[in-house]
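Asker: just the structure for this:
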Amino acid sequence: MKLDSKIFVAGHNGLVGTAIKKALLSKGYQNLVLKTRSELDLSSTIKVEEFFQKEKPEYVFLAAAKVGGIIANNTYRADFIYENLMIQNNIIYSAYKNGVKKLLFLGSSCIYPKNAPQPIKEEYLLTDTLEYTNEPYAIAKIAGLKMCEAFNLQYGCNFISVMPTNLYGENDNFDLNTSHVLPALIRKFYEGKLNKSNSVEVWGSGNPRREFLHSSDMAQACIYIMENINFNDLINNSKEIRNTHINIGYGSDVSIKELATLIKNIVGFDGEIIYDKSKPDGTYQKLLDTSKLNSLGWKPKITLEKGVKEVFEWYINQKK
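Answerer: Coordinates of the predicted model:
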């Protein structure tokens, strides 16, 4: 990419898109095409086609998606599979038809089997059953990944798929009914502190382990890949054409209990942590193997403690 290249960031107001937009601007990329949901309905095939024909972006970051935590994924199963399939199908196909030079599709680590060996290598995709609670979302993301792969092989496109681990950062979702665990815990402990509560409830047993990557690190990885890595590079460095996507992770994980204790201390909550074992734990562990990305020249820089402190400061500033 050149600094004056026309770049479309789909989903620029979400956690992922916000970080990518901010990172691009900080690197000097100024010719960004940004559309809000009211300006462009990405689930509309006609509107997306018209947008690509008019704007002709050279590069696309496909960060738009319907996302949520365990409860949201399990409750709105139809919405999660339908909306995500429509968004990615429309953008990927229009990118192909309008000669986009490179597209980066962002998936999720939930695409991997529920009981995949740890750490999870890219080659473990489609080797076993998925976690049921987020199966519709995972299937949609697998379809997007395979769509990129298929268009590369059949039409010579340069569409790269990346699979980030659990992300957190500025502009995260802090709704207790639909958010992921890390922002939910920040809000719970902060409100517990303000209300001088004796305890804070955490869903599940606290035993599952999760890997967390700051959205700023994720954005830097995505831009690095767009600037330096092509689909043919991935084929040449692989034993097979399948599973050419790239994991983006931190490289280590923590238990939910360890995460809760860390956030409790950072927030300054003095009460007790109570684990509600009636709530689902989800997959026990989802640690990504990031050796492929590391070998391509990129590693994360933001530690979990530093990242949580930054997000907590951002969160309380939004409350002022």
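Asker: use CA for all of it now, contacts and neighbours both
Answerer: OK.
Asker: what distance do you get for residue 291 to residue 249?
Answerer: Residue 291 is 10 Å from residue 249, where distance means C-alpha to C-alpha, to the nearest Å.
Asker: ok, those two, which is more surrounded?
Answerer: Set residue 291 next to residue 249 and count neighbours by other C-alpha atoms under 10 Å: residue 249 wins out with 29 against 18.
Asker: which non-adjacent residue is nearest the more buried one?
Answerer: residue 165 (5.2 Å; C-alpha to C-alpha, 6 or more residues apart in numbering).
Asker: next one: residue 2
Answerer: Per C-alpha to C-alpha, 6+ apart, closest to residue 2 is residue 29, 7.7 Å.
Asker: how near is that neighbour to residue 53?
Answerer: Relative to residue 53, residue 29 is positioned 22 Å away (C-alpha to C-alpha).
Asker: mind listing the strands for this protein?
Answerer: Assigned by DSSP state E, the strands in the chain fall at 7-10, 32-33, 59-62, 102-106, 159-164, 166-168, 199-203, 209-210, 212-214, 246-248, 254-255, 272-276, 285-286.
Asker: show me how far the last one is from its chain's centre.
Answerer: On the basis of C-alpha atoms, centre = their mean, to the nearest Å, the separation between the geometric centre of strand 285-286 and that of its chain is 15 Å.
Asker: one more to line up against the first:
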Amino acid sequence: MDKDSKIYVAGHRGLVGSAIVRNLESKGYTNIIGRTHAELDLTNQQDVRDFFEKERPEYVFLAAAKVGGIYANNMYPADFIYENLMIQNNIIKAAHDYKVKKLLFLGSTCIYPKMAPQPIKEEYLLSGYLEPTNEAYALAKIAGLKMCQFFKRQYGDNFISCMPTNLYGPNDNYDLNNSHVMPALIRKFHEAKINNLPQVEVWGTGKPLREFLYVDDMADACVFLMENYDGEEHVNIGTGEEVSIGELAELVKDVVGFEGKLVFNSEKPDGTPRKLTDVSKLHGLGWKHRVELREGVIMAYRWFRENYFKEEKVS
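Answerer: So this is what the prediction gives:
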């Protein structure tokens, strides 16, 4: 990519897309375009084609998606599979038809089998059953990954894919019904702190192991791949380090400064017992994460306070 190349970031206001925009701007890219949902309905094929016809982007970061945690995925599986399939089908096909130079499709490590060997290598895709609680989203993302592979194989399109691990940071979703575990914990502990509650309940047993990547690190890896990788196989993006949900809860509790009790509700679902990515391929290409977990949680909590509880003075 040249610094003045026209770059379209689909989903530029979300957690992932906004981080990619920040990273591109920090590297001196000056011709970045985006559209809000009100301006462009990505599930509408004709609207997407009209946009590509008018704007003619040279590079595309496909970060737009319908996302959510265990509750949302369980409650709205039809919405998750339909909207995600429509978004990615429309953009990938338009990118082909309007001769985009390169496209990066972003998925998620939830594409891998529930009981995949650990750490999870890229080659483990489709080697077993998916986790039922996010099967709809995972199937859509697998389809997007395969579309990129097949358009590359049949037409020679330079469409690549990456699968980030659990992300957190600026512009995350803090709705307790639809958020992922990190923002949910930050909000729960903060509200318990300011309301002087005696305890905070955390879903599940606290035993599942998870990997967390600060979203600005993820964005840096995406731009790195766009600049340096042209392979057909998707690439995992993560830290290669894991923490139990219980340990994470204790860390967030400490960062927020909540002094009450932590209670695990074992009647709520745990999800996949362990999900650690093998990032040796990404490391071999020359990229490694910079932000460690505690530092990232501190930055995420600061952003949350500044944007959700502005009446409070941030230390």
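Asker: returning to what we had before: what residue of structure 2 matches up with the residue nearest to residue 249 of structure 1?
Answerer: Mapped onto structure 2 by TM-score structural alignment, residue 165 of structure 1 lines up with residue 165.
Asker: contact partners for residue 214 of structure 1?
Answerer: For residue 214 of structure 1, the contacting residues are 167, 168, 169, 302, 304, 307, by C-alpha atoms under 8 Å, 6 or more residues apart in numbering.
Asker: correction: the previous question concerned residue 260 of structure 2.
Answerer: Contacts of residue 260 of structure 2 by C-alpha under 8 Å, 6+ apart are 197, 198, 199, 200.
Asker: now the aligned residue in structure 1 for the first one. Nearest residue, chain neighbours left out?
Answerer: Meaning residue 197 of structure 2. Residue 197 of structure 2 maps onto residue 197 in structure 1, with residues paired by TM-score structural alignment. Of all residues not flanking residue 197 of structure 1 in the chain, residue 271 sits nearest, at 6.6 Å (C-alpha to C-alpha, 6+ apart).
Asker: before we move on, back to that, next up, the contacts around the residue nearest to residue 249 of structure 1.
Answerer: 108, 109, 211, 212, 213, 247, 248, 249, 250, 287, 288.
Asker: tabulate those (TSV), appending distance to residue 97 of structure 1.
Answerer: As requested, the contacts of residue 165 of structure 1 are exported to TSV (distance: C-alpha to C-alpha, whole Å):
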residue	distance to residue 97 of structure 1
108	26
109	29
211	37
212	36
213	34
247	27
248	28
249	32
250	35
287	36
288	33
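Asker: of these, which count as buried by neighbour count?
Answerer: By neighbour count, with 16 or more other C-alpha atoms under 10 Å, the contacts of residue 165 of structure 1 hold 108, 109, 211, 212, 213, 247, 248, 249, 250, 287, 288 as buried.
Asker: quick one: the helices in the stretch 151-300 of structure 2?
Answerer: With helices called from DSSP state H, counting those that start in this stretch, the stretch 151-300 of structure 2 shows them at 181-194, 215-228, 245-256, 280-285, 293-308.
Asker: who does the longest one touch, helix- and strand-wise?
Answerer: Counting by 3 or more C-alpha pairs under 8 Å, 6 or more residues apart in numbering; DSSP states H and E, the packing neighbours recorded for helix 293-308 of structure 2 are strand 212-214, helix 245-256.
Asker: most packed of the ones you listed?
Answerer: With neighbours defined as mean count of other C-alpha atoms under 10 Å, those peak in mean count at strand 212-214, which reaches a mean of 24.
Asker: mean shift between that strand and structure 1?
Answerer: Following the fit onto structure 1, the mean deviation recorded for strand 212-214 of structure 2 is 0.2 Å by mean C-alpha distance after the TM-score superposition for structure 1.
Asker: now that strand, how far from the centre of its chain.
Answerer: 9 Å.
Asker: just stretch 155-163 of structure 2 next, same as before
Answerer: 18 Å.
Asker: ok, residue 237 of structure 2 - contacts?
Answerer: So residue 237 of structure 2 contacts 162, 163, 164, 165, 218, 221, 277, 279, 282 (C-alpha under 8 Å, 6+ apart).
Asker: now swap in residue 18 of structure 2 and tell me
Answerer: Contacts of residue 18 of structure 2 (C-alpha under 8 Å, 6+ apart): 11, 12, 171.
Asker: now which residue in structure 1 aligns to the second one?
Answerer: Using TM-score structural alignment, the equivalent of residue 12 of structure 2 in structure 1 is residue 12.
Asker: would you mark the buried spots in stretch 38-56 of structure 2?
Answerer: Neighbour-count burial for stretch 38-56 of structure 2, counted by 16+ other C-alpha under 10 Å, picks out 42, 43, 45, 48, 49, 51, 52, 56.
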